[in-house]
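below is the sequence, then the predicted model.
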Amino acid sequence: MTNIRCLIVDDEPAAIGLIEMYVQQATNWQLVGKCYHALEVISLLKQQEVDVIFLDINMPGLTGMELAQFLPKNIKIVFVTAYAEHAMESFEFATIDYMLKPLTLQRFLKCAEKINNEFIKNNDLLKKLGDEEIHQEYFFVKSGKLIEKIAINDILYFEGEKEYVKLVTPHRPVLLYRRMKRLEQQLPLNFFRVHLSLNRIS
């Protein structure tokens, strides 16, 4: 299984230390960082890829709930807090678990099982579908660790940008880490090449 990269965010050193100990003793995950302030997370994510964030809610400056709004959707969130009243709100985000302090090893192990199962499921889906595949009227694309299904008719064009290709729809752009030449071979005949872009004929 792919090594899971996790980040711990809490303004209490003791809370960070406890989760760090559990991660090191009970999992084979990679701890990529520890942040004591929400704004540190935004800076770290520009440099480091993260799969799971253990996130406190009550922090100075920017709360965990406010930070969650800015996190990429492919990053799973585990809220770790002393307050149960935020549980319902937390699942508006990519939340995989909500744990109450004081955190016990038994509770952490249940959370770790959820995380491992989630990434095993996503990895199996990636193997089944490949990086990107065309199936009938849909285009399956890998975005982070997730698979997205995009209707062929929603694709306006593809545009080459250095090491990746930008897929543009009326709703939003999606970055694909694939070469334009391979995409051209996979797409239906109603796409045509114009320099560094592939355009769909309506």
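Here it is on my side, so go on.

CA only for contacts and neighbour counts going forward, please
Noted.

this structure: helices as residue ranges?
Secondary structure of the chain (DSSP state H): helices at 13-26, 38-45, 64-68, 87-90, 105-129, 180-186.

could you give the angle of the longest one to helix 13-26?
Translated: helix 105-129. Orientation check (axes from the mean of the first three to the mean of the last three CA atoms, to 10 degrees): helix 105-129 against helix 13-26 gives 60 degrees.

what is the burial count for the nearest residue to Glu133 once chain neighbours are set aside?
In space, Glu133 comes closest to Phe140 once its chain neighbours are excluded; the distance is 5.4 Å by CA to CA, 6 or more residues apart in numbering. Neighbour count of Phe140, defined by other CA atoms under 10 Å: 18.

wait, Phe140 sits on Ile147?
Yes - applying CA atoms under 8 Å, one finds Phe140 in contact with Ile147, separated by 6.6 Å.

what's the burial count for Met21?
Neighbour count of Met21, defined by other CA under 10 Å: 12.

another structure for you, compare them:
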Amino acid sequence: MNLTCIIIDDEPNAVSLLEILVAQNTKWQLLSKCYDALEAIAFLKENKADFIFLDINMPQLSGMELAGLLSRDTKIIFTTAYSEYAAESYSFQTIDYLLKPITLKRFLEAMQKIEAYFNLHPANQIAIEATGNEYFFVKSGKVLRKILLGEIQYFEGEKEYVRMVTPTEQLLIYRRLKEIEEQLSPPFVRVHNSYIVNCKQIVKIQDNHIYIANKQIPISEKFRDKFMAVISQRIF
């Protein structure tokens, strides 16, 4: 299974062992090896990994502290010599908890658990036509649903997924709102940390709110100028 991961651990020998285990037993792509939490934070600001191998006992920020700062999109496999944190670890987005030294048998068990998780929770992908942008496909399980772009009223970000709303249905897309924003262009405009709207579906704009059908959507100051620049082209 093709997945992406990074290793975060301040022990070079532990990093080398995991790197070998990943290379010899999986098809995963190891994107980076980070030797402290701050290095990992900087990397993850610019890159996305399906999951991370995360040590707990590290300088500056512990693995537990780092886990609390990560996006819920980033799944964690803790790697540590300390068994006492196991219960606490599952308050985060944790798939498995590996005790050091990590044996091949235990790594293979974790590998099966990781791949089983991503088989059950596929990262839904949007594929927008390169020409015309008239429709796209939403992957749901083994089915690709064709959605007409013009029928979409808005996208709403909700924790680990995005809700896509049309007049007749709502679909959940397991991606970040920012990723969807990067694939869209006007008349789709980001108006809030939680909303992308289809300007063609707007009924009215009043008191810093957009009205689409029966939905009232706030316009945040952060996105107001860009939104109004699009709208100004249609103001008489």
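Arrived safely. Given the structure is predicted, the values throughout are model-derived calculations rather than measurements.

circling back to that earlier point, give the aligned equivalent of the residue nearest to Glu133 of structure 1 in structure 2.
Counting by TM-score structural alignment, Phe140 of structure 1 corresponds to Leu172 in structure 2.

can you report how many residues neighbour the counterpart of Glu113 of structure 1 in structure 2?
Glu113 of structure 1 maps onto Gln112 in structure 2, with residues paired by TM-score structural alignment. Neighbours of Gln112 of structure 2 under the rule other CA under 10 Å: 10.

who wins for proximity to Glu161 of structure 1 among the helices of structure 1?
Closest approach to Glu161 of structure 1 among those is made by helix 180-186 (9.6 Å; CA to CA).

buried residues in the closest one?
Buried residues in helix 180-186 of structure 1, defined by neighbour count with 16 or more other CA atoms under 10 Å: Met180, Leu183, Glu184.

and the second one, how far from Pro173 of structure 1?
Just to be clear, that refers to Leu183 of structure 1. Distance, Leu183 of structure 1 to Pro173 of structure 1, by CA to CA, to the nearest Å: 16 Å.

ok so, going back, closest to Glu85 of structure 1 out of the buried residues of helix 180-186 of structure 1?
Of all these, Glu85 of structure 1 sits closest to Leu183, with 47.2 Å by CA to CA.

which residues of structure 1 does whichever strand or helix holds Met228 of structure 2 align to?
Met228 of structure 2 belongs to helix 221-231 when assigned by DSSP states H and E. Alignment note (TM-score structural alignment): helix 221-231 of structure 2 is unmatched in structure 1.

what helices or strands is that helix leaning on?
strand 188-192 (3 or more CA pairs under 8 Å, 6 or more residues apart in numbering; DSSP states H and E).

and the strand it packs on with helix 221-231, angle?
Using the same axes, to 10 degrees: strand 188-192 of structure 2 against helix 221-231 is 150 degrees.

contact partners for the residue nearest the centre of structure 1?
By CA atoms, centre = their mean, structure 1 has its centre lying nearest to Asn74, at 1.5 Å. Residues in contact with Asn74 of structure 1, defined by CA atoms under 8 Å, 6 or more residues apart in numbering, are Asp51, Ala94, Ser143, Gly144, Lys145, Leu146.

run a quick neighbour tally on Tyr138 of structure 1.
Using other CA under 10 Å, Tyr138 of structure 1 is surrounded by 16 other residues.

ok, it to Asn199 of structure 1 distance?
16 Å.

try Val32 of structure 1
From Val32 of structure 1 to Asn199 of structure 1 the distance is 40 Å (CA to CA).

my guess is Gln79 of structure 1 contacts Asp56, does it?
Quick fix: residue 79 of structure 1 reads Phe, not Gln. Yes - proximity of Phe79 of structure 1 to Asp56 meets the contact threshold set by CA under 8 Å, at 5.8 Å.

fine by me, thanks again.
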